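**Q** Next one to model:
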Amino acid sequence: MINRDSILDCMHKESYKPLSYHELKAVFGIKDVDEDIKFSKIVGKLEKEGEIVKTRAGKFGLPEMMNLVKGIIHISKKGFGVLVPDKAGLGEVFVYGKKLNGAMHNDRVMVRIQEKGYNGQRPEGTVIRILARNTRELVGTFTKGRHLLQVVPDDSRQIYPIYVKASRKWKAKEGDKVLVRISSWPERDKVAEGKIVEVLGRKGEAGVDLKVLAKKHGLRLEFPDNVMEEARNVAVEVNAEEISRRRDLREWRMVTIDGEDAKDLDDAVSIEKTSKGYKLGVHIADVSHYVKEDCKLDREAFKRGTSVYLIDKVLPMLPVELSNNICSLNPQVERLAISCIMDIDSWGQVVDYEIVKSVIQINERMTYSDVNRILADNPPALKERYGELVEDFFLMKELSDILRRSRLNRGMLDFDFPESKVIVDEEGFPLEVKRAERGPGEMLIEDFMIKANEVVAEHLHNLGLPVLYRVHEKPDEEAISELNKVLAVFGHKIKGHKVSPMLFQGILADIKGQPEEQMISLMILRSMKHASYLPEPRGHFGLASPYYCHFTSPIRRYPDLIVHRVLSSLLDGGMTTRKKSSLEKKMTIYGEQSSLQEMKAEEAERELLDVKKAQYMSQFVGDEFSARISSVQAFGFFVALENTVEGLVHISSIADDYYLFSDRTYTLRGRHSGRKFAIGDQVRVQLVRVDVDEGKIDFELLQDE
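**A** The predicted structure is shown next:
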């Protein structure tokens, strides 16, 4: 049978050499006109997607045969690009700005390697072809030149201004935030053009910030009417017929444990002591029962990829009829679930397990704060209120400690970064910024979810079924080389050619409690690749886990819904060969989209957090603070306040001497006075400037310092 796979298989053979279209036809014995048309379409599509390449001589071959790599280009604010290859295991490629040839941030491109990387350095290349444009609309600021109108993108990684024409419908004013749709993309010698499709308003106007943020990062605010209609139709209560097909766990004692504000409750836990250890149940909302493959809800969820949590607002992956109601594991109501029930010994090893479709009924909707209070001092009021559940919480804590110790023993990396929590009023203005506390309640849920994800991933892998794995690859040589330069300053080094999580864990243990802990931890984190979703199990470096997937949050993450769909097919009587083949073909697309949407969500959440911190601090301009130096650079040093707010003390504002930066000790030292600023030093600073739009905060060192 002639299809894309058979053509690619032919080209992957060692004996293959580039062939013309007619020569390829002869190889496959195509003589019929209809077959010729079909063959031509397949070859054309493969070329368009970059799976195969046509040379100047008109011959077809694989990109790797021609020193070409395809993938996603990430463009830096400084104007250069880094290609992240589609093929797992290939290293990144550096692309100078003048060699981007019109490629924009997050485009899928083909790059020709022009210079190989040596001594751990990335190879260098040139964009020769843009396979797919990822950006069709941009948010930016409308500006009027003497002869031209243009929109300057808010995202500094979008390095090309978009030239526009005056519009009768959208009368933008100088400085307005607008949404522009690109009609002509930039090329080597051609500017980008577009038209304004929406005037969002002025920065600072009510509601404008959220619209700008959503449009800037390509987030979807509203659900289409047909999706909402389908949500209302499928959100029906559990019926007796469906219950009869499932394991009845309604009598099991189980709880959800989440934050106070959470409304999409997709995981519940149960526990009991056994003669060999513990029986842990992780019960996850069966979203796949309501959201069928390729229905309107599914297509919308695929586009969104994930729920986005914007401090006091949520852009859910699924409408609230599902996310907050029929799929949410609310207490004292029957809910459909997929349960992973594990027998775990006293060393934290899973000795037996089963994965079943179930019907459950939650006893209590617990909060992290209440569980933490119970585990800390077990107050009489909470003890009386939750009765026999209290004993379960202490048992959960016991098992949690065992599981965490087991993961640490195999090399799991345990970063301890201070997280921020912003409290806002009804208008979204920040009232307080504080350090988010992470107690045993949060940790035990994390431990239980990780264990369930590992069990499900290995289970499906052993059965040879298609899975969307959560992959965290080990750092490459260049990243390790750069990291070692920093580590050497503090007497550490990543040794050996075989990089393992255990090596990093040793360094994290050594710096625990030291002034440089946060900086080195951050540098280690930045040396690692971003986790992504792939159809093959390449392991999770940070968790030191060979098989890992996301199974526990199908209400808010699309990859989890895909894993549930695979499990559901398996549990409903087995997966047919046809179904398996269909899913295998889709997994790569599912993974690429989910990884991309996750990155967009993370960027939006991080940007909003910075803006809210800046908004909060703007009321304190002129005030003095005690702070700790968190990192030192050639241009100054960053300081962190107790509430996690960070800002820059620029070197130009330290007027008592001329300061020199040492990249050997990561310090600033005065040329004449010998005065030194190092990571961990306590200083007194004054807040002098806040840029809310950019989320930037500037301090100056007080003179008496």
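**Q** contacts, neighbours, all on C-alpha from now
**A** Will do.
**Q** which one's the longest helix in this protein?
**A** For the chain, the longest helix by residue count, based on DSSP state H, is helix 577-617.
**Q** now the helices for the stretch 401-550 of the chain?
**A** 440-462, 477-489, 501-511, 517-527 (DSSP state H, counting those that start in this stretch).
**Q** possible to save those as JSON lines with mean neighbour count and distance to Ile311?
**A** As requested, the helices of the stretch 401-550 of the chain are exported to JSON lines (neighbours: other CA atoms under 10 Å; distance: least, CA to CA, whole Å):
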{"stretch": "helix 440-462", "mean neighbour count": "20", "distance to Ile311": "18"}
{"stretch": "helix 477-489", "mean neighbour count": "17", "distance to Ile311": "33"}
{"stretch": "helix 501-511", "mean neighbour count": "17", "distance to Ile311": "30"}
{"stretch": "helix 517-527", "mean neighbour count": "18", "distance to Ile311": "23"}
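**Q** can you put the ones you listed in JSON lines and add distance to Lys59?
**A** Converted to JSON lines, the helices of the stretch 401-550 of the chain look like this (distance: least, CA to CA, whole Å):
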{"stretch": "helix 440-462", "distance to Lys59": "39"}
{"stretch": "helix 477-489", "distance to Lys59": "35"}
{"stretch": "helix 501-511", "distance to Lys59": "45"}
{"stretch": "helix 517-527", "distance to Lys59": "40"}
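**Q** One more, please, to line up against the first structure:
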Amino acid sequence: MAKLKDTSNIINKSLIHSDRIWADPNVPSREDILSAIRKSEIIVKSEIASIFFIKNDITLSGIDKRLLAMEKDGLITIDDNLIRENKRTKFIYGQIIYTKSGNGFLKQNIHKKNNLYLSPKEMMKVFHGDWVNVKKKVNSRTKKHEYIIVEVVKRSTNKLLGKISIEEGVYLCIPINNINKKIILTNASDYNLKNDYIAYVQITRQPSQQLQPLGVVTLLIGDIHDNQIENKIAIENFNIPSSFSKEAIDQSELAFSDVTEHDIKTRTDLRNLPFITIDDDNARDFDDAIYCEEIQIKDGDRTKSSYRLLVAIADVSHYVKKDSVLDKTALERGTSIYFSNEVIPMLPEKLSNDICSLLPNKDRLVLVCELLISSKFSDKEIRNNCKFYEAIINSKERLTYDKVMGVINGLNITQDILVNKNISNLRELFNILIEKRINRGAIDFNIAETQILFDKKGKISDISLRKRNDAHRIVEECMLLANTCAAHFIEKNKFECIYRIHDKPSKENIKNLKIFLSSIGINISNTLNKPKHYQNLLKFISNHSKFNILQTLLLQSLQTATYSVDNIGHFGLSFELYTHFTSPIRRYPDLVNHRIIKNILSSDGCSNLSKIKHVYTYDDLEKIADITSCYEKRALEASRYADNWLKCVFAKKFEKESFYGLISAVVNTGIFVNIDSIKIDGFIPILEITNKFKHNKGLKYIECEISNKRYQLGDSILVKINKIIIESGQIFLCIVKDYKDNNNLIA
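**A** Below you'll find the predicted structure:
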């Protein structure tokens, strides 16, 4: 890390960037003074100078002023030059929140719903995330109550990522993560810094009301205009491990890809079956392969047609041993992260893209879920007849979704007749699985996803809708079935595992959803506490003119799926038991569940289940579930951040142009608008609309109190792209005019 140099000249230059009068930077902060008092409980006033090595008369005068201010705010008492902490004063404790709009709030403990507003003057003292004590006071000028920060209890920002800005010869860092503050850089001469460089900065002086924070550059990330800079920033911002240690790479290189004689003797050999992988065009790791054949099963004197489905999943646990360097490395990531133009894998490339990937015409070790399925089998019968075993396969084709649909529609065939038959059988099986999905009442959203397209130079060229066809759904239904069977198999054998759970929607969410739907003429009689209720509602509104908006609203009313050792079922999929089993290359919980299943298989025949040594304890699994749930959220936020960055870059070419859009969300700070023609979303701050408004959360509208003009979810409006801040992922819009079908959501 670079050392802090003489900064006097830089600080003097920076005064032009401060809204406050100059203050002596050598006067110790309130936190430092309080820390000294708390160590000794009582301090003689004259001792302050020696504690902080101060001899300058001006600085000593500054200390006197600070002590008087601290006494006035109730932090300390001064009695006959003896200074004590004032423990009688009751402060409000909480965490600082900076919003994207630049406003500041104090978030109190979890039991307090209302955040307290803090003025820009107070926010000069802190960074986002700092923990502070505040007190309530009356503003002498406005006579209104306000809150002031009297002590920063805990600083949360020691380093940050920011954009370099050179203003009047002073090198500044503007934080990427929406902190409304500039950091003065004191070691700019150590680097060849330029405007728009992205750098890591270590904070060397925290902010105060009079002084801007100081920092030193510790690492240059790149230029803001570089290809994939958004990924690098997301990786740094969300603290994501992006490179593998030498030990992890060395361990992966030792993995042996050839199938051994021991493997052949101890595993089921399925290399003669025409397994196929079906993935996106740009997929590089293939962790699942499927094979389906039609068979006849005797049922008394008659035979009935059924399908034998084999879902083969890469046996990652064979190569990544529990508690090994590779295993610990995988847990540090929790999941692979998929950016639009790059993948940060959970495992080194030798494993994820080669040895553990079910490449065509390569012998590979797998864990198989085998099922018997017919239209007459109940879900219970399917689960009871499923079995798991270790096997060897040799995938015959690496197919894409479009190619599979070509085969199904007779527009394209593969060179392998058996592969074509496999696809045909999968198509027939799919009809059965979809019928079962409908019968159990699983929710089936059909929300269009966007994809970002790039030109040959790696720059964003367009945003389009991601095409989804029946081939996607064939694979999805096979994986869903294998996942739920894995959960039932583990539960039946009285082992614990990491479940994938999805709780039912909260009563408040259902209430708010019903209120809004009722306001636009859609009255719901049922309680919406079962997945089939949601599915029936989706079917009921399928022809609604604003179906896409309403469908998104239904999705937002649901809880978020997560990992847990304690099963509560999966509401959205309508499964009593569900887990993740089918993606051990890119999800750590799947790898854990593979080890548990293989532990059960190795214990087959043991009459006393209590004597079987479990590969994980309950506490182990609980910790892993919590960690991987957090890492999954981190991965989603990182990829969303990078996508928003790219969308801002794309939107730049349309700045100041006007488009029709739909209001897709309404919050008390403004409205979000979806511009379908260019596939982006933008935000209209409330002050762009009015400074006097009423926000109705239940009916999802903002109403101007002066004109009575209402802006409600689903309204069409003409907007202009007003301003774009790429590094914070914000696209600001302004209203050009309202469109004709406002307040008419009903089809």
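**Q** closest one to Ile130 of the first structure among the helices of the stretch 401-550 of the first structure?
**A** Ile130 of the first structure lies closest to helix 477-489 among these, at 26.5 Å (CA to CA).
**Q** Mean distance between that closest one and the second structure after superposition?
**A** Here helix 477-489 of the first structure, set against the second structure after superposition, deviates by a mean of 2.9 Å using mean CA distance after the TM-score superposition for the first structure.
**Q** other SSEs contacting that helix?
**A** Other elements packing on helix 477-489 of the first structure under the criterion 3 or more CA pairs under 8 Å, 6 or more residues apart in numbering; DSSP states H and E are helix 517-527.
**Q** what comes into contact with the helix it packs on?
**A** 415, 417, 475, 479-480, 483, 486-487, 504, 508, 511, 630-631, 679 (CA atoms under 8 Å, 6 or more residues apart in numbering).
**Q** Quick check: the two most widely separated of these?
**A** Pro475 and Ile679 (25.2 Å).
**Q** Thr562 of the second structure pairs with which position in the first structure?
**A** Using TM-score structural alignment, the equivalent of Thr562 of the second structure in the first structure is Ser532.
**Q** you'd agree that match is up against Gly591?
**A** Yes: shown here, Ser532 of the first structure and Gly591 form a contact pair, counting by CA atoms under 8 Å, at 7.5 Å.
**Q** re the thing from before, orientation of the helix or strand following the longest helix of the first structure relative to helix 517-527 in degrees?
**A** Once helix 577-617 of the first structure ends, the next helix or strand along the chain (criterion: DSSP states H and E) is strand 624-633. Strand 624-633 of the first structure runs at 40 degrees relative to helix 517-527, counting by axes from the mean of the first three to the mean of the last three CA atoms, to 10 degrees.
**Q** Just give me how far strand 624-633 of the first structure sits from the chain centre.
**A** 29 Å (CA atoms, centre = their mean, to the nearest Å).
**Q** Output the contacting helices and strands for that strand.
**A** Using 3+ CA pairs under 8 Å, 6+ apart, the elements in contact with strand 624-633 of the first structure are helix 517-527, strand 636-640, strand 667-670, strand 676-678, strand 682-691.
**Q** Superposed on the second structure, what's the mean shift for the fourth one?
**A** Spelled out, that is strand 676-678 of the first structure. With mean CA distance after the TM-score superposition for the first structure, strand 676-678 of the first structure departs from the second structure by a mean of 6.7 Å once superposed.
**Q** Just the buried positions in that strand, please.
**A** Phe677, Ala678 (16 or more other CA atoms under 10 Å).
**Q** go on, the last one?
**A** With burial defined by 16+ other CA under 10 Å, the residues of strand 682-691 of the first structure counted as buried are Gln682, Arg684, Val685, Gln686, Leu687, Val688, Arg689, Val690.
**Q** Just name the closest of those to Arg335 of the first structure, please.
**A** Val690 (48.6 Å).
**Q** in the first structure, what residues pair with stretch 430-447 of the second structure?
**A** Using TM-score structural alignment, the residues of the first structure aligned to stretch 430-447 of the second structure are 400-417.
**Q** For Glu137 of the first structure, find the nearest of the helices of the stretch 401-550 of the first structure.
**A** Distance to Glu137 of the first structure, taken as CA to CA, is lowest for helix 517-527 among the helices of the stretch 401-550 of the first structure, at 29.4 Å.
**Q** How far off centre is the closest one?
**A** Helix 517-527 of the first structure has its C-alpha centroid displaced from the chain centroid by 18 Å (CA atoms, centre = their mean).
**Q** Show me which of Pro475 and Ile679 of the first structure is the more surrounded one.
**A** Remark: of Pro475 of the first structure and Ile679, Ile679 carries more neighbours, 23 against 19, as counted by other CA atoms under 10 Å.
**Q** Find the residue closest to that one in space, skipping its chain neighbours.
**A** Ile629 (5.1 Å; CA to CA, 6 or more residues apart in numbering).
**Q** Count the neighbours of the one you found for me.
**A** When neighbours are counted by other CA under 10 Å, Ile629 of the first structure comes out with 24.
**Q** Contact partners for it?
**A** Counted by CA under 8 Å, 6+ apart, Ile629 of the first structure has contacts Phe637, Phe638, Val639, Ala640, Ala678, Ile679, Gly680, Asp681, Gln682, Val683.
**Q** counterpart of the second one in the second structure?
**A** When the two structures are superposed using TM-score structural alignment, Phe638 of the first structure falls opposite Val673 in the second structure.
**Q** picking that back up, export the helices and strands packed on strand 624-633 of the first structure as TSV, with columns for distance to Asn409 of the first structure.
**A** Shown next, in TSV, are these (distance: least, CA to CA, whole Å):
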stretch	distance to Asn409 of the first structure
helix 517-527	19
strand 636-640	32
strand 667-670	35
strand 676-678	33
strand 682-691	35
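**Q** Nearest to Glu198 of the first structure among these would be which one?
**A** Across these, Glu198 of the first structure has its closest neighbour in strand 682-691 (25.3 Å, CA to CA).
**Q** Now the element after that closest one, going C-ward?
**A** Next along from strand 682-691 of the first structure, by DSSP H and E: strand 696-701.
**Q** The nearest residue to Arg689 of the first structure once chain neighbours are set aside and His650 of the first structure, how far apart?
**A** Excluding the flanking residues, the one nearest Arg689 of the first structure by CA to CA, 6+ apart is Asp698, at 5.1 Å. Asp698 of the first structure sits 8 Å away from His650 of the first structure, going by CA to CA, to the nearest Å.
**Q** okay, the two: which has more neighbours?
**A** Remark: of Asp698 of the first structure and His650, Asp698 carries more neighbours, 20 against 17, as counted by other CA under 10 Å.
**Q** The stretch 1-150 of the first structure: helices as residue ranges?
**A** Taking DSSP H, counting those that start in this stretch to define them, one finds helices in the stretch 1-150 of the first structure at 4-12, 21-28, 33-48.
**Q** Thank you, goodbye.
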